[in-house]
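In: Sharing a model prediction with you, sequence too.
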Amino acid sequence: MEYLKIFFMNTALLITVAYLANLIYKHTISHAPETVKKASWVVLSIFAGWITILFGYRLHENAIFDLRFVPLIISTLAFPQPFILIIIGVGIGLTRLIFGMNEAAVAGVLNLSILGFVCAGLSYWVRRTTVTIVGKGLLIILVVNLMNAVNIIVFGVIPDRVYITEIMPITLPAGIVLSMLFSLIIRDFQLDLQRTGQVVRANKLLSAQAEELHKNKIVLEERAKQLMLASQFKSEFLANMSHELRTPLNSIINLSQIIEENDQQLTPEEITEYGSIIHRSGGDLLALINDILDLSKVEAGKLDVVNEELNVSEIPELLALQFTVVARKKGLEFNINLSEDVPAVIHSDPQRVQQILRNLLSNAFKFTLNGFVSLNVRMIERSEGQALKRWVVFDVQDSGIGIAADKHTVIFEAFQQADSSISRKYGGTGLGLSISNDLAKLLGGYITLSSKEEQGSLFSLYLPL
């Protein structure tokens, strides 16, 4: 009966150690790195083995009977890694030497070391088998208890007949039953730990989802503001558009009606003047319609770009013919400069390049009351990663009203201008820069802006070579 008392005491001690370890784990190392957790488990297992030896049954001065192998059984299920199990087996065995250096102590070291290697072998089976956790536990408990008995018979200091007939019939069944009992208790701790972990993970997930919902709410609110602003800008655009459409149409309708009703009374000079106004109004109307069509094609992804040879030297000449008269009428200085290092021919879409530059120059003349407007064509080289990329740059600079820094991005968006009152003061729909920006991207380039209020603007069109 003494064996059973000591074995029950060992089980109680192991349960106490497991309970305290569970508390420590929850409040200290539950969030530690995996290596720290494994090291802590090894230390705990060796300590549990040592404490069972401390309160083991001393058959005589040297032989001690206890459940020191139980922490090794639990470790095989908890951390089925051969190296860890060998360390635990050898470590528990070495603690036996604390209680005296003798033949029984050496046998104890040898016994636990062998059990460590046996459990290391079982760990391969544990990781690969599809057997349930209960089945794994039963097999490991039986194998370890039987191997412990065999080792005592082979290496122990107690006579084989005495051990087999008097001790093993009590210690082997008791060891198996108490190992199962302790394993069930540890399993309950493990399930409780898993439930706690699931709750913690669920709380983290809910917090992350709540944070994500909050971010999405902010994004949706921002999007709603953008949609509201877009609606406002489109309303302003439609108001400007109706004005822009009505002005040339009224001129065409009224002047053509005057010519029709007073054909005989009008002088040739008046008819010529009226015809010129009608022609100019028709041109303005056509340009406006073309802008709207270009914008719709770009947004629909159906605007075709034709890459062909573009004579760079011809562009300044064509633009000079178109804008020199405008500059003269407004009393502005108009300069065009072409750098010598610019290649004579590049591959791009001539029509779209000229359209972009016309839009930029039109805006420059529109918003410049005095001073100058210039067009400079130059070459630059830029490193992009390991490659050196060459660009042709068209700089359109003016000394006009300039653009506030916070409006530099807005003016490139469709239906928007730096100031809605600009359209009333200077005319226009605000589509030119948006179309030009989209066309530049289709050509593989981009447009940059440098401007300050009342200090003029510099728009630069970059086209790749």
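Out: Done, it's in. Numbering: from 1, shown residues only.

In: hey, let's count contacts and neighbours off CA atoms from now on
Out: Noted.

In: Could you identify the longest helix within the protein?
Out: The longest helix of the chain (DSSP state H) is helix 168-261.

In: Quick check: next helix or strand after that helix?
Out: helix 268-300 (DSSP states H and E).

In: returning to what we had before: mind giving me the packing neighbours of the longest helix of the chain?
Out: helix 2-24, helix 70-78, helix 133-155, helix 268-300, helix 420-426 (3 or more C-alpha pairs under 8 Å, 6 or more residues apart in numbering; DSSP states H and E).

In: Use this one as the comparison:
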Amino acid sequence: MEFSKIFLGNTALLVTVAYLANLIYKYALSRTSSSVKYVSSVLLIIFCGWLSMFFGYNVSENVIFDLRIIPLIIATVSYAEPLTLVIIGASIGISRLLFGINEASIAGCLNLCILGVAAALLHVWMNRRSFGLITQGLITIIVINLLNCLDIAFLGVISAKTYFMEIMPIALPLSLVLSLIFSLILRDFQLEGNRMVQIKHSNVLLSAQAEELHKAKIVLEERARELALSSQYKTEFLANMSHELRTPLNSIINFAQLISEPDEGRTKEEIAEYGEIIYQSGQELLTIINDILDLTKVEAGQLEIVNEDMNISEIPQLVAMHFEHAAERGNISFEIQLDERLPQTMYTDPNRVQQILRNLLSNAFKFTHDGQVKLNIRLERLGSTDQKEDWIVFDVIDSGIGIPKEKQAHIFEAFKQADGSISRKYGGTGLGLSISRDLSRLLSGYIEMESEEGKGSRFSLHLPLIGSEAFYLHNS
């Protein structure tokens, strides 16, 4: 009867310690490192073994019966390293010597050391067999309890006959049952802990998902605003197109009608002037149609790039042919400067380069009332410190009206201009910069812009010189 009371008391103590350990882990150790958690759990197992002995049943002055093997059983199915089981068994055994060194304590210490080695070997064997956790627990409880009985019988200070006949029939069944009960209780603690960890993990995931959904909502709202703006810009663009297309068409129709009507008082000079207006209106109309077609081809990926050697020294003459008259008409100074370090030729698409420059210069003259427009062509080394490359830079500089900072982010986008109303003072489709940007990318380059309202603008076309026939002007 005393065995039952002591063993039940041992079990109650172990359950209490397990509960307290669970609280300590939840509120003190859960955020510590894995090594701290590991060492703390091992020390707790050893402490439980010592506690069982402290409240054990004294059969005689030196002989103590208790459930010190239960912590070792729990450790066998809890730890992955067999060496840890040997350390736990030896440590619990050594703690037996703290109650006095005598024949019984030495036998008890040796018993736990043997059980620690046996638990390690049992752990290795069960892992190789791939047993489930419940099966491992049952095997461990039976094997450790039976081996403990044999050790006590042959190593203890009680004779084997007395132990087998009087003590083991009571102690072994109690130890087996209480070991199983404590294991189930501890398993319930473990499952509760796992549930808490899973709930915490689920909360973290839900928080992350909520954050992602919030970000996605913001992105969708921003995208909706962009789509609404895009729709607005396209509506304005269509309205502008109707205006831009009707203007030259009306000029062509009206002046063609005047020429076709017989009028003896009309002079040859007037007819020639009408023809010039028809020609210019046709050119304007062709430019608008070409812009729309080019933009459509770029967006569809159907615009062809034909690379060949382009003579850089011919660019000033080609540009001057297009813009000298505009400069004279607007009383604007037009300068072209070439860096003497420039190569004679570069390998690119000459037509597309000229198209970009025409677009940039057209805008420069359009938005410059007085002052000057410059085209500087220079050589520049760009890139990181270790990988610098030669680039040809075409700077189009004007002293015109400039672009407000809040409008600069949109001027390269199709259908957008600094002023999108039909009554814009300067006219145009608003596609020139968008097309120029896309063409520069197809040529492996890019366009940079600097502008200040009221002080003019600078658009710089950067094109790589890789593959160019690089002999230089000052050496030719």
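Out: Sure, I can see it. Owing to the predicted nature of the structure, the values given are computational and were not obtained by experimental measurement.

In: now what about the TM-score between them?
Out: Scored against TM-score structural alignment, normalised by the length of the first structure, the superposed chains reach a TM-score of 0.95; 465 aligned residues with a C-alpha RMSD of 1.9 Å.

In: Take the helices and strands packed on helix 168-261 of the first structure and lay them out in CSV including mean neighbour count.
Out: Formatted as CSV, these follow (neighbours: other C-alpha atoms under 10 Å):
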stretch, mean neighbour count
helix 2-24, 17
helix 70-78, 23
helix 133-155, 17
helix 268-300, 15
helix 420-426, 13
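
In: Could you export those helices as a markdown table, including distance to residue 457 of the first structure?
Out: Output for those, formatted as a markdown table (distance: least, C-alpha to C-alpha, whole Å):
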| stretch | distance to residue 457 of the first structure |
| --- | --- |
| helix 2-24 | 69 |
| helix 70-78 | 72 |
| helix 133-155 | 76 |
| helix 268-300 | 23 |
| helix 420-426 | 16 |
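
In: Residue 379 of the first structure: which element?
Out: Using DSSP H and E, residue 379 of the first structure falls in strand 372-384.

In: Mind listing residues that contact that strand?
Out: Residues outside strand 372-384 of the first structure that contact it (C-alpha atoms under 8 Å, 6 or more residues apart in numbering) are 316, 332-339, 341-342, 361, 364-365, 388-399.

In: Can you get me the centre-to-centre distance for the helix or strand just after it and its chain?
Out: Counting by DSSP H and E, the next helix or strand C-terminal to strand 372-384 of the first structure is strand 387-398. With C-alpha atoms, centre = their mean, to the nearest Å as the basis, strand 387-398 of the first structure stands 34 Å off its chain's centre.

In: got the contact list for strand 387-398 of the first structure?
Out: Under C-alpha under 8 Å, 6+ apart, the answer for strand 387-398 of the first structure is 342, 357, 360-361, 364-365, 368, 371-383, 456-465.

In: Can you give me the stretch of the second structure that it aligns onto?
Out: Mapped onto the second structure using TM-score structural alignment, strand 387-398 of the first structure spans residues 387-398.

In: how about that stretch: buried residues?
Out: In terms of neighbour count (16 or more other C-alpha atoms under 10 Å), stretch 387-398 of the second structure has its buried residues at 391, 392, 393, 394, 395, 396, 397, 398.

In: Helix, strand, or coil at residue 32 of the second structure?
Out: Assigned with DSSP: H, G, I helix; E, B strand; the rest coil, residue 32 of the second structure falls in the coil class.

In: now it: how far from residue 201 of the second structure?
Out: Using C-alpha to C-alpha, to the nearest Å, residue 32 of the second structure is found at 17 Å from residue 201 of the second structure.

In: what's the answer for residue 102 of the second structure, then?
Out: From residue 102 of the second structure to residue 201 of the second structure the distance is 52 Å (C-alpha to C-alpha).

In: Over to residue 334 of the second structure?
Out: Distance from residue 334 of the second structure to residue 201 of the second structure, by C-alpha to C-alpha: 69 Å.

In: try residue 286 of the second structure
Out: 65 Å.

In: What of residue 369 of the second structure?
Out: 67 Å.

In: swap in residue 254 of the second structure?
Out: 77 Å.

In: Ok, residue 162 of the second structure next?
Out: For residue 162 of the second structure relative to residue 201 of the second structure (C-alpha to C-alpha), the value is 55 Å.

In: cool, and residue 236 of the second structure?
Out: 52 Å.

In: Who has more neighbours out of those two?
Out: The neighbour comparison of residue 236 of the second structure against residue 201 (other C-alpha atoms under 10 Å) goes to residue 236, with 17 against 12.

In: contacting residues around the more buried one?
Out: Counted by C-alpha under 8 Å, 6+ apart, residue 236 of the second structure has contacts 415, 420, 421, 422.

In: Need the counterpart of it in the first structure.
Out: Taking TM-score structural alignment for the superposition, residue 236 of the second structure sits opposite residue 236 in the first structure.

In: re earlier: name the nearest of the buried residues of stretch 387-398 of the second structure relative to residue 262 of the second structure.
Out: In terms of C-alpha to C-alpha, no member of these lies closer to residue 262 of the second structure than residue 398, at 46.6 Å.
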